[in-house]
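**Student:** Here's a sequence, model it:
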Amino acid sequence: MKEITTDEVKDLLEQDKDVKLIDVRETDEVAQGHIPGATNIPLGLLEFRENELDKNEEYIMVCRSGGRSGKATQFLKERGYNVQNMVGGMLAWDGPTE
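**Tutor:** Below you'll find the model as predicted:
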């Protein structure tokens, strides 16, 4: 599974790169703080909402600690999506939140 560090994600955002973040935490967790611009698709709904994603885009999966996003990364990778897991999740994130 492809992985990316929180520092690498922060660098991409600071460079105004077109970063597609998918936060797979539950909506109440996301409401407590998320990376600006991240799309919330809870892990339990991912199989029902994967049609919202484009197989030609690259996605970075985010969760609290990296476990759920790892599962999401594997799930989407098996279906032909270009995805990577943000290691450490929001617990390791020290960048901006909203």
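**Student:** from here on, contacts and neighbour counts on C-alpha atoms
**Tutor:** Will do.
**Student:** can you count the residues close to the closest residue to E26 other than its chain neighbours?
**Tutor:** Nearest residue to E26, sequence neighbours excluded (Cα to Cα, 6 or more residues apart in numbering): P42, at 5.1 Å. P42 has 21 neighbours, counted by other Cα atoms under 10 Å.
**Student:** In this structure P42 contacts T27, no?
**Tutor:** Yes: taking contacts as Cα atoms under 8 Å, P42 lies within contact range of T27: 7.1 Å.
**Student:** Would you mind listing the residues in contact with the residue nearest to E26?
**Tutor:** With contacts defined as Cα atoms under 8 Å, 6 or more residues apart in numbering, the neighbours of P42 are D23, V24, R25, E26, T27.
**Student:** Please generate a structure for the following sequence too, so the two can be compared:
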Amino acid sequence: MEWWIVLLIVIVAFVVIAAINYFRLRKGITFLTEEEFTQNIRKAQVVDVRDKDSYEYGHIIGARNIPYELFRQRAQGLRKDQPIYLYDKNGVTVLRAAQVLKKKGYRDIYVLKDGISKWNGKIKSKTK
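**Tutor:** Okay, here's the model as predicted:
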């Protein structure tokens, strides 16, 4: 077999596996626009999964910080009887955090579409 055919097969396989994983991560997670996110924010547990420095630089008012690196250990501190609103910088890492919650039995999981990078609402910051 020609080397380029083998390379093409490997690339196609990689793309298929990546697509399957992406859609598997999204299953059971509701994505919210900024407007939808703010509508019920007071009734939810809001969690910022970015690192501590990013959180302190600026975060959504009322959010608690559980960095993704510590998420598996600290997620059990979240209540299962209340919705969980998750966000990160741009909506990528938050999918893995949502998957951790799903595996731990949480069902009412919502994610801020596009993350805080597109957020126009109020921000709390320790640096200001």
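**Student:** which of the contacts of P42 of the first structure line up with contacts in the second structure?
**Tutor:** Retained in the second structure: D23, V24, R25, E26, T27, out of these (criterion both residues aligned by TM-score structural alignment, their matches' Cα atoms under 8 Å).
**Student:** Just send those back as CSV, with secondary structure, distance to N82 of the first structure and neighbour count too.
**Tutor:** Shown next, in CSV, are those (DSSP: H, G, I helix; E, B strand; the rest coil; distance: Cα to Cα, whole Å; neighbours: other Cα atoms under 10 Å):
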residue, secondary structure, distance to N82 of the first structure, neighbour count
D23, strand, 16, 28
V24, coil, 16, 27
R25, coil, 20, 23
E26, coil, 23, 16
T27, helix, 24, 12
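**Student:** and which of the residues you listed is nearest to V9 of the first structure?
**Tutor:** D23 (13.2 Å; Cα to Cα).
**Student:** Counterpart of the closest one over in the second structure?
**Tutor:** When the second structure is aligned by TM-score structural alignment, D23 of the first structure is paired with D48.
**Student:** any chance you could map the strands in the second structure?
**Tutor:** Secondary structure of the second structure (DSSP state E): strands located at 30-32, 45-48, 59-60, 64-65, 84-87, 109-112, 123-124.
**Student:** Tell me where the second structure has helices.
**Tutor:** 3-26, 34-39, 52-57, 71-74, 93-103 (DSSP state H).
**Student:** So what touches the longest one?
**Tutor:** Helix 3-26 of the second structure is touched from outside by L95, R96, A98, Q99, with contacts defined as Cα under 8 Å, 6+ apart.
**Student:** isn't H59 of the second structure right up against G121?
**Tutor:** No: judged on Cα under 8 Å, H59 of the second structure makes no contact with G121 at a distance of 10.0 Å.
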